[in-house]
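Colleague: Here is a sequence with its predicted model. Questions after.
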Amino acid sequence: MKNLKRGLFFFLFVIVILLYLNYPKLNLISGFASKSMASSVFIGKQTAESVSLNENNFHLIKMADATVNTNTATSSVFGLMKRKSVYREGLGCVLVNDDYNENEPYQKPNRFIKKDTLPYPFGHQKEKDTIFENVDYGKLNAAIENSFSEPDVKKTRTVLVAYKNNIISEKYIDGFNEGTSILGWSMSKSIIATLYGILQYQGKLDVNSRAPIAEWQKDDRKNITINHLLRMQSGLAWEEDYTKISDVTKMLFLDADMTKAQIQKEAIAKPTEVWNYSSGTSNLLSGILKTQFKTHQEYLDFPYQQLIDKIGMNSMLIEADMNGNYIGSSYAWATTRDWAKFGLLYLNNGKWGNERLFDEDWVKYITKPTQHSNGTYGGHFWLNANGKYPDVPKDMYSANGFQGQRVFIIPSKDLVIVRTGLAEEPDFNINTFLKEILSAIN
């Protein structure tokens, strides 16, 4: 009995110590669990049980207990730091604070969905059955099967390979299919950047112009351009660390207006002197995007009218913060097929069917290596310019997201490859994955 009591006391002591050490993090842990649960259920159409076993089953997040109601999800850690997320039609789910009024009306984006009779990818009908003589389909399917092997380690959920604008293979785990929307995480950054490419092509914006931030006009930050922001070389302070209380976790799980977090940071270097990856910068770009329009409704409509619905990515939804700003750093959802459409738009150098959305020079711009990034980063896209992946062509570039969400674009091979899952390197080996797929196409 004494040993039992001692064991129980020791267990409680450990719990108390863990809570003491992590108490400041509980707000963020609970916030992540609540937001993830709400979005995965209401947008991704997953069950609450599945989200608890998968999306929320890692690191400290698994300490949280999240439940779902009609249009909300709440979470807490051992009953502490209760957080709530609310689903808003057209805007997705948002973590709310005590000031949020669920009964207050809000603006939502209009959608511009057109019916057509064209096959995928340029329409909504079934893709053509196309056989390429230079594709070894047995080898290709084996490569994709390998990416799903070791499911507890690689955690792949979906893979799609498109060659010359045709799907040549795709695979989904149980519970996922071609209609399942998947969170792209930081692939969302590449969506936001593309909106700037569209505005520049339309003659409404010059990325080399100074960022229109009033707070910066009285110090050296006035020299920061939109180009510097797109390349993550503004010289502004920012800590992108998801394992602790940092700039990015405070922004995503505490801020009502996420466009302001980066604005408030001091300059630690002159523009172009350093490269510093920053989700705050991407949300700042979302805020700057809003200044290009006369009304909030025009801002809300623009991504769908000029990009998303224009190329038929009708499943895509970009979530917004409490103030209605698109969270361009992290929260775009779409089916695997629609993520592939985004890659194909770039593979076709900005042209979709007979319509051009952005100039070919924009592709050159976003794939030009940014100084101090060691050839790994361009303009809100990741690069292979310095051969980070040695068995993959150096012209490959990609939209990358947390836990291994990827849209790979390989122009020299006429390929777009989408992979989604819950694990990234080293558990999921990207070089091997791409190498095996490439070896199947002569």
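Modeller: Here it is on my side, so go on. Numbering: from 1, shown residues only.
Colleague: From here on, just use CA atoms for contacts and neighbour counts.
Modeller: Noted.
Colleague: and Gly31, that one's in a strand?
Modeller: No: using DSSP: H, G, I helix; E, B strand; the rest coil, the secondary structure at Gly31 is helix, not a strand.
Colleague: and it, how far is that from Asn323?
Modeller: 17 Å (C-alpha to C-alpha, to the nearest Å).
Colleague: More neighbours: which of these two?
Modeller: Per other C-alpha atoms under 10 Å, whichever of Gly31 and Asn323 has more neighbours is Gly31, with 30 against 14.
Colleague: Next one: that one relative to Gln403, how far apart?
Modeller: Taking C-alpha to C-alpha, one finds Gly31 at 18 Å from Gln403.
Colleague: do Lys368 as well
Modeller: The separation that Lys368 has from Gln403, given C-alpha to C-alpha, amounts to 25 Å.
Colleague: same thing with Gln371?
Modeller: Taken as C-alpha to C-alpha, the span from Gln371 to Gln403 is 26 Å.
Colleague: repeat for Tyr277
Modeller: Relative to Gln403, and taking C-alpha to C-alpha, Tyr277 is found at 17 Å.
Colleague: ok, and here's another one to check against it:
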Amino acid sequence: MPRPLVRRLLRLLLILVVALPVLVVGALLALDIPRNAAGMAAKGVCSAAFVAHRPVEGLLAAEVLPASPVLGLIDVTVHPQDQRVQARFAGWFAREAQWLPSRGCVLDIATGPVRPAVRPQPDLGRPWPQGEAALAPDAWGAGVDRAALQRVVQQAFVGAGDPQAANTRAVAVIHDGRALVLQTAPGFGPDTALHGWSMTKTVLGMLSYKLALENDVDFATPVVDAFSGDRTPDWVAAWRQDARKTITVGDLMYMRDGLASQEQYVPWGSVPRMLWGHRDTAAFAAAVEPEAPPGQRWRYLSQTANLLAAVDRARLRTDAEYWAYPKRVLFDPIGAHTATLETDAAGNWVGSSYLWASVGDWARLGQLMLQDGRWGDQQVLPPGWWDFAATPATAQGDGRGYGAQTWRIADPQAGRCRASGLPPDTLAMSGHWGQVVAMVPSRNAVIVRLGWTFRSGQFDSCAFLAQVLEALPH
């Protein structure tokens, strides 16, 4: 090869060696990935430490690092006395999360000293739902295949603690209102709050349904008319100028708003940018342009849930009342004392993603729904919630697999578990990385599985639910 050509090739190679890292770094910065990644780490470690009350050591490695190789560039500093976590990406791009009463861990919020979080004390001596004890297998009753159920549950915990495996953290099986199984993996206990991710949406639906009926709000009310006075967000004015003015509260409940967005979880996608890149999740969602006529197209969007949370905020007179509302009207009445619905920095519930609760409390929420909002002698949710949640978002197509902030996983046409033999009346809360609470009226059963399953192929929730039901009385 002639020497001039060799020199040109070497110069080109040198340029590429120098330019490629610059291009990669430029792309990362342009997509805001370092800042959002630091936000994810700060928020995740803060919640695990101060909402779930888990030991600080190892939280970054367990909760964050396995999600993406790029997260290996993050280091975190935990300040237990201040209940605060700081994360830095490659030594730069610092983000901070702070625990606040009634709000959980919040990103990028300046605050003074706050009182320490109080860890709920579980009553291990009383049977669920009054306490946290499951029945002994010999008390399960006739019709329960004890060996089969124990085998299914044991199999679910294979690989617990391994982020490359199914990594199940907790399982509950409730039948006829009694806890047959309440089991957690090593390192977790009956009082450990676990992240539900998008299971939060169904609980948001419960709160939204209750607030709407308590305030005599018709679900056909346009979103822009659901606000008044100083409780009106700035984005409402823009909505009044285009097709978004016809989006109704019911369209938000059933995810039929027609907005031009996609549910994306890649580092530059809409969900990471909303959760870790913006102070106001509802304003982020509201900035999306209209695409389809409201009420006609179903599309699953976390942004839609956070718009609904903003509507709920306007129904309460003060933010303090809003932040305390879930605990006061929902969690405390059913004994779900570990449950925390977190907010963003602007003060909105992050209704798409940020509810934490113990396995027993997730089971309580499922049982409440199964009982159409009734708990003992108290009607915690207005009657009719179950039917409202079970109504298909659309008469045909993929929307038949979804109800009001709730999955119709066994719908014969569109349910994602329709091939698994689940009863058609099954409804489910469903969340990222394998969270599920299934409610089956025809079998009087609630089944909970919580985990941190980074590889979706490691756990089949449809098969798990079917196997549990097969072991219960038919």
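Modeller: The structure has been received and is ready for your questions. Here the structure is a predicted model, which is why all the values come from computation and not from measurement.
Colleague: aligned partner of Glu61 of the first structure in the second structure?
Modeller: Just so we're on the same page, residue 61 of the first structure is Ile rather than Glu. Alignment note (TM-score structural alignment): Ile61 of the first structure maps to Leu71 of the second structure.
Colleague: ok but its match is inside a strand, no?
Modeller: No: applying three-state DSSP, one finds Leu71 of the second structure to be helix, outside a strand.
Colleague: how about Arg419 of the first structure, secondary structure?
Modeller: Per three-state DSSP, Arg419 of the first structure ends up strand.
Colleague: list the contacts for it?
Modeller: 156-160, 336, 404-407 (C-alpha atoms under 8 Å, 6 or more residues apart in numbering).
Colleague: let's see 7 Å
Modeller: 158-160, 405-407 (C-alpha atoms under 7 Å, 6 or more residues apart in numbering).
Colleague: re the thing from before, more neighbours: which of Gln371 and Gln403 of the first structure?
Modeller: Gln403 (20 against 17).
Colleague: Would you agree that one is in contact with Glu425?
Modeller: No: Gln403 of the first structure is not in contact with Glu425 according to C-alpha atoms under 7 Å; the separation is 8.5 Å.
Colleague: what's the counterpart of Ala142 of the first structure in the second structure?
Modeller: Per TM-score structural alignment, Ala142 of the first structure is aligned with Arg151.
Colleague: Which residue, other than its chain neighbours, is closest to the counterpart of Trp386 of the second structure in the first structure?
Modeller: Superposed on the first structure with TM-score structural alignment, Trp386 of the second structure falls opposite Val363. In space, and not counting its chain neighbours, Val363 of the first structure is closest to Asn349: 6.3 Å by C-alpha to C-alpha, 6 or more residues apart in numbering.
Colleague: Share the number of residues neighbouring the residue mapped onto the one you found from the second structure, please.
Modeller: For Asn349 of the first structure, the aligned residue in the second structure is Asp372 (criterion: TM-score structural alignment). Neighbourhood size, Asp372 of the second structure [other C-alpha under 10 Å]: 18.
Colleague: so who does Asp372 of the second structure touch?
Modeller: 383-386.
Colleague: which of the residues you listed are also in contact in the first structure?
Modeller: Contacts conserved in the first structure for the contacts of Asp372 of the second structure, counting by both residues aligned by TM-score structural alignment, their matches' C-alpha atoms under 7 Å: 383, 386.
Colleague: Just give me the closest of the contacts of Asp372 of the second structure to Gly277 of the second structure.
Modeller: Taking C-alpha to C-alpha as the measure, Gly277 of the second structure sits nearest to Trp385 out of the contacts of Asp372 of the second structure, at 33.7 Å.
Colleague: ok, then the element right after the strand or helix carrying the match of Trp386 of the second structure?
Modeller: Using DSSP states H and E, Val363 of the first structure falls within helix 360-366. The first helix or strand that comes after helix 360-366 of the first structure along the chain, using DSSP H and E, is strand 382-383.
Colleague: Mean distance between the very next helix or strand once past that following strand and the second structure after superposition?
Modeller: From strand 382-383 of the first structure onward toward the C-terminus, using DSSP H and E, the following helix or strand is strand 397-401. With mean C-alpha distance after the TM-score superposition for the first structure, strand 397-401 of the first structure departs from the second structure by a mean of 1.0 Å once superposed.
Colleague: against the second structure, where does strand 397-401 of the first structure fall?
Modeller: Against the second structure, strand 397-401 of the first structure falls on residues 427-431 (TM-score structural alignment).
Colleague: ditto for stretch 170-189 of the first structure
Modeller: Under TM-score structural alignment, the match for stretch 170-189 of the first structure is residues 182-201.
Colleague: what about that stretch, start to end distance?
Modeller: 23 Å.
Colleague: If you count neighbours, what's buried in that stretch?
Modeller: Across stretch 182-201 of the second structure, burial judged by 16 or more other C-alpha atoms under 10 Å covers 182-185, 188-201.
Colleague: among those residues, which are in helices?
Modeller: 200-201 (DSSP state H).
Colleague: all helices of the stretch 1-150 of the second structure, in order?
Modeller: 3-30, 33-50, 59-63, 146-156 (DSSP state H, counting those that start in this stretch).
Colleague: Out of those helices, which gets nearest to Asp242 of the second structure?
Modeller: Across these, closest to Asp242 of the second structure is helix 3-30 (C-alpha to C-alpha), at 30.0 Å.
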